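Peer 1: A predicted structure for the sequence below; I have some questions about it.
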Amino acid sequence: MSAQLPACQLLERYYGNAAQLWPIAPLSDPWLIEHSTAMVSGDVALRGQWEARDKVAVSPFDAPFVQQAGQVVLFWPKAHQLGIWWLEWLCRMLPENTPVDVVGEHQGGIKRVPKILSELGMRCDKLDNARRCSLFATRTVAIDTPDSGWQHFEALGMTLVSHPGVFGHGKVDEGTQLLLQAVETALDARPRKALKVLDMGCGDGIISAWLAARGHQVTAVDVSAFAVDACRRTLAANQLDGQVLESNVYTALEGQHFDLIVSNPPFHQERDVSYGPSARLIEEAPSHLTDKGQLMLVANTFLPYPGLLERTFGSFETLADNRRFRVYHAQLEAQPQESRKHGRQASSKRR
């Protein structure tokens, strides 16, 4: 088995097939999984790929931290500040002078790494360069400063807590604002009652906090451990309640049903466009909605969600359109209980 992704191909070229690596924030590549002793990632879906091969896979927020065997290799993320956070995290978690290699694509910012390492007081040696990727070697240093990754800011009358790598870090996304305006209008047009709401892809928790502040029972999920922790911190900062879970779309929500699912779904995996999670969000929504339950989501106008909504719900409406983003609304028609049961079983088989 050979590596498929450029950064992993560079690792294969440098380390060979005897490689025993401990990747940090890795990419999904079968060769890398095969040659990993363990891994650390904020992405619960990626961790599942390693766990399926009986490899240790943990979140950076898991405690207690246990160092694993293998050469530490940090995959440089596209979010510059997140890369710095990972370097500082490694320096806090690992003994001083532990060898760490850093790999990444040139278009992903790996060329910045020598300067960043210098600013952190870490050495830097270039090991290899191929496939428009570079591999650098460094060693951990002692860091006694507190974790500075968390950022607090005010928006929509709330305190939001964010972290590098979390969607919309440090600001309120234009699409989210349009979605909340549409949700407010739609809910104001209906009899006021507390709804059981799912915030799918919660990010820093702005949608969850906004809904919880209006008395709704909120469950928030995200594939990212950084987002999950940010959402929990946002709810706590505003003295609001809500359940927040790591979940690869609906995987952590077996048997749960909601009156309303709200989402500003991502369509990027690092630099690649990926519609898979958003497609699952739409296609599996009926099996997680109550009778007459609703789905509201915002998306860039060019994304192919209308067809998915039409096939899944039979019809949908556009609640808002500012030429860059559209807010879509679909509602599940009431069905006989037996029909609902069969529909959920079919959805479960698709998963």
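Peer 2: That came through fine. Residues are numbered from 1 along each chain as shown.

Peer 1: contacts and neighbour counts: CA atoms only from here.
Peer 2: Fine.

Peer 1: for the residue nearest to the spatial centre of the chain, give me its contacts.
Peer 2: The residue lying closest to the centre of the chain (C-alpha atoms, centre = their mean) is residue 224, at 3.4 Å. By C-alpha atoms under 8 Å, 6 or more residues apart in numbering, the contact set of residue 224 is 42-44, 166, 246.

Peer 1: ok, 6 Å please
Peer 2: The neighbours of residue 224, taking C-alpha atoms under 6 Å, 6 or more residues apart in numbering as the test, are 42-43.

Peer 1: ditto for residue 273
Peer 2: residue 267.

Peer 1: would you map the helices across this structure?
Peer 2: Counting by DSSP state H, the segments of the chain that form helices are 6-15, 30-34, 44-51, 80-93, 113-119, 174-188, 206-212, 225-237, 276-283, 305-313, 337-350.

Peer 1: and of those helices, who's closest to residue 139?
Peer 2: Closest approach to residue 139 among the helices of the chain (C-alpha to C-alpha): helix 80-93, 8.5 Å.

Peer 1: list the contacts of that closest one.
Peer 2: Contacts for helix 80-93 (C-alpha under 6 Å, 6+ apart): 76-77, 140-141, 164-165.

Peer 1: that helix: which residues count as buried?
Peer 2: Buried positions in helix 80-93, judged by neighbour count with 16 or more other C-alpha atoms under 10 Å: 80, 82-88, 90-93.

Peer 1: which one of the residues you listed is nearest residue 207?
Peer 2: Among those, residue 82 lies closest to residue 207 (C-alpha to C-alpha), at 22.9 Å.

Peer 1: apart from its chain neighbours, what residue comes closest to residue 259?
Peer 2: residue 293 (4.5 Å; C-alpha to C-alpha, 6 or more residues apart in numbering).

Peer 1: surely the one you found and residue 313 touch.
Peer 2: No: contact criterion C-alpha atoms under 6 Å: residue 293 and residue 313 do not qualify, at 11.0 Å.

Peer 1: higher neighbour count, these two?
Peer 2: Higher neighbour count among residue 293 and residue 313: residue 293, with 22 against 17, using other C-alpha atoms under 10 Å.

Peer 1: below is an additional structure, to be compared with the one above:
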Amino acid sequence: MSHYTAPSQIAERQLPYFSGKKVLIAGEIEDGFPLLLAKHCLSVAVFTTHYGYYRQLQQSSAVNCYFGAELTENLDADLLVIYWPKAKLEAQYLLAMLLAKLPSPCEVIVIGENRSGVKSIEKMFKPYGSIKKYDSARRCSFYWGECRETVADFALTDWFKSYSVQYQQHELTIRSLPGVFSHGEFDLGSQLLLDTLPYLQGKVLDFGCGAGVIGCVMAMLNPKIELEMCDINALAICSSQATLAANGLSGRVFASDIYSDTATNYDVIVSNPPFHSGLETSYQVTETLLHSAPNYLTRSGQLFLVANSFLKYPPIIEQAFGHCETLSKTSKFSIYHASK
């Protein structure tokens, strides 16, 4: 984690400013900048919704790292640093949640790539105080502000969006937090995947569960399965748990950095995997998922995957399983299947 992203590079230009501060960092941070900052500050804490990043930072004693959909610990901090997330509503969520935990007045720094819409912070911050652009470089902006207003108590339940999904005479209620995939709609790829799945039995993993649409439909259509759902994002995990509860369904939902926390005896792995990491396109997670899948399946275990048709996943599945079957294909999506 020694190479810094562009937002961290612009923050590094202001390093002397951080001296003597008690800093809380949150948002779309992906590098080791908090470890550098810890050498200049009184204290550094990191709140992240990304389990992979949490696992990396946990290896260091220089910073305290917290993972979850909500920061529940009481922290002593006087400077909040937010790395602008890819979803504007998630930035709003982080501000409301974290400023409710911190004393007022509290200094706030917001850093982000210009193409991510970070300029929105100027209007978004008005209920809290004033904020202005302090520096810009590498197509990023660095904002400094101060929260002087009394911040309302934060209630996680206020941030869920609910919507209904119709599927094969069933109606499901989906509960979704800001920034979670499938936020407010039934993804067409997920629908095609569900249309293609056979009757399922045994232990089933919904990998990259998002708001829980695929897992909940599978549980409703196959009530005897032992359902597990995992995601790297704490907001997704919380959303899937809420979606299961809203529909009276049961399943185990947990955080996993690809296979870091999964079992090794699944009868079926089903996935509509992401191919974005922040603003960037990234295929690494899915490629690892596919390449290692046989190690996490039972002797006759099966893999079902939906992906954009232009993505070159069949050769990876063939290498892992010895074969790859295309069960369904549209102009946009393909459904791939392999079994041990």
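Peer 2: Looks like it came in fine. Small disclaimer: the values here were computed from a predicted structure and weren't measured.

Peer 1: report the two of the buried residues of helix 80-93 of structure 1 separated the most.
Peer 2: 80 and 93 (20.3 Å).

Peer 1: would you mind listing the buried residues in whichever strand in structure 2 runs longest?
Peer 2: When structure 2 is parsed with DSSP state E, its longest strand is strand 297-308. Of all the residues in strand 297-308 of structure 2, those buried under the rule 16+ other C-alpha under 10 Å are 297-298, 301-308.

Peer 1: ditto for stretch 49-66 of structure 2
Peer 2: 49-54, 57, 62-66.

Peer 1: before we move on, what about stretch 105-116 of structure 1?
Peer 2: Using 16+ other C-alpha under 10 Å as the test for burial, stretch 105-116 of structure 1 gives 105-106, 108-111, 113-114, 116.

Peer 1: nearest to residue 285 of structure 1, of these?
Peer 2: Relative to residue 285 of structure 1, and with distances defined as C-alpha to C-alpha, the nearest of these is residue 108, at 33.9 Å.

Peer 1: so the closest one versus residue 81 of structure 1, what's the distance?
Peer 2: 13 Å (C-alpha to C-alpha, to the nearest Å).

Peer 1: what's the answer for residue 325 of structure 1, then?
Peer 2: Applying C-alpha to C-alpha, the value for residue 325 of structure 1 to residue 81 of structure 1 is 27 Å.

Peer 1: ok, residue 151 of structure 1 next?
Peer 2: Counting by C-alpha to C-alpha - residue 151 of structure 1 and residue 81 of structure 1 are separated by 12 Å.

Peer 1: same check, this time on residue 133 of structure 1
Peer 2: 19 Å.

Peer 1: before we move on, what about residue 206 of structure 1?
Peer 2: 21 Å.

Peer 1: also residue 115 of structure 1?
Peer 2: Taken as C-alpha to C-alpha, the span from residue 115 of structure 1 to residue 81 of structure 1 is 13 Å.

Peer 1: with residue 296 of structure 1 instead?
Peer 2: Using C-alpha to C-alpha, residue 296 of structure 1 is found at 31 Å from residue 81 of structure 1.

Peer 1: please apply the same query to residue 90 of structure 1.
Peer 2: Between residue 90 of structure 1 and residue 81 of structure 1 the computed distance is 14 Å (C-alpha to C-alpha).

Peer 1: residue 38 of structure 1 too?
Peer 2: If you go by C-alpha to C-alpha, the gap between residue 38 of structure 1 and residue 81 of structure 1 works out to 24 Å.

Peer 1: likewise for residue 280 of structure 1?
Peer 2: The gap separating residue 280 of structure 1 from residue 81 of structure 1 is 30 Å, by C-alpha to C-alpha.

Peer 1: likewise residue 144 of structure 1?
Peer 2: 19 Å.

Peer 1: do residue 118 of structure 1 as well
Peer 2: Distance from residue 118 of structure 1 to residue 81 of structure 1, by C-alpha to C-alpha: 15 Å.

Peer 1: residue 6 of structure 1 too?
Peer 2: 22 Å.

Peer 1: what of residue 160 of structure 1?
Peer 2: Distance, residue 160 of structure 1 to residue 81 of structure 1, using C-alpha to C-alpha: 18 Å.

Peer 1: over to residue 350 of structure 1?
Peer 2: In terms of C-alpha to C-alpha, residue 350 of structure 1 sits 38 Å off from residue 81 of structure 1.

Peer 1: same question for residue 26 of structure 1.
Peer 2: Counting by C-alpha to C-alpha, the gap from residue 26 of structure 1 to residue 81 of structure 1 is 17 Å.

Peer 1: same question, residue 44 of structure 1
Peer 2: For residue 44 of structure 1, the distance to residue 81 of structure 1 - C-alpha to C-alpha - is 21 Å.

Peer 1: check residue 246 of structure 1 too.
Peer 2: Applying C-alpha to C-alpha, the value for residue 246 of structure 1 to residue 81 of structure 1 is 22 Å.

Peer 1: now swap in residue 178 of structure 1 and tell me
Peer 2: Residue 178 of structure 1 is 27 Å from residue 81 of structure 1, by C-alpha to C-alpha.
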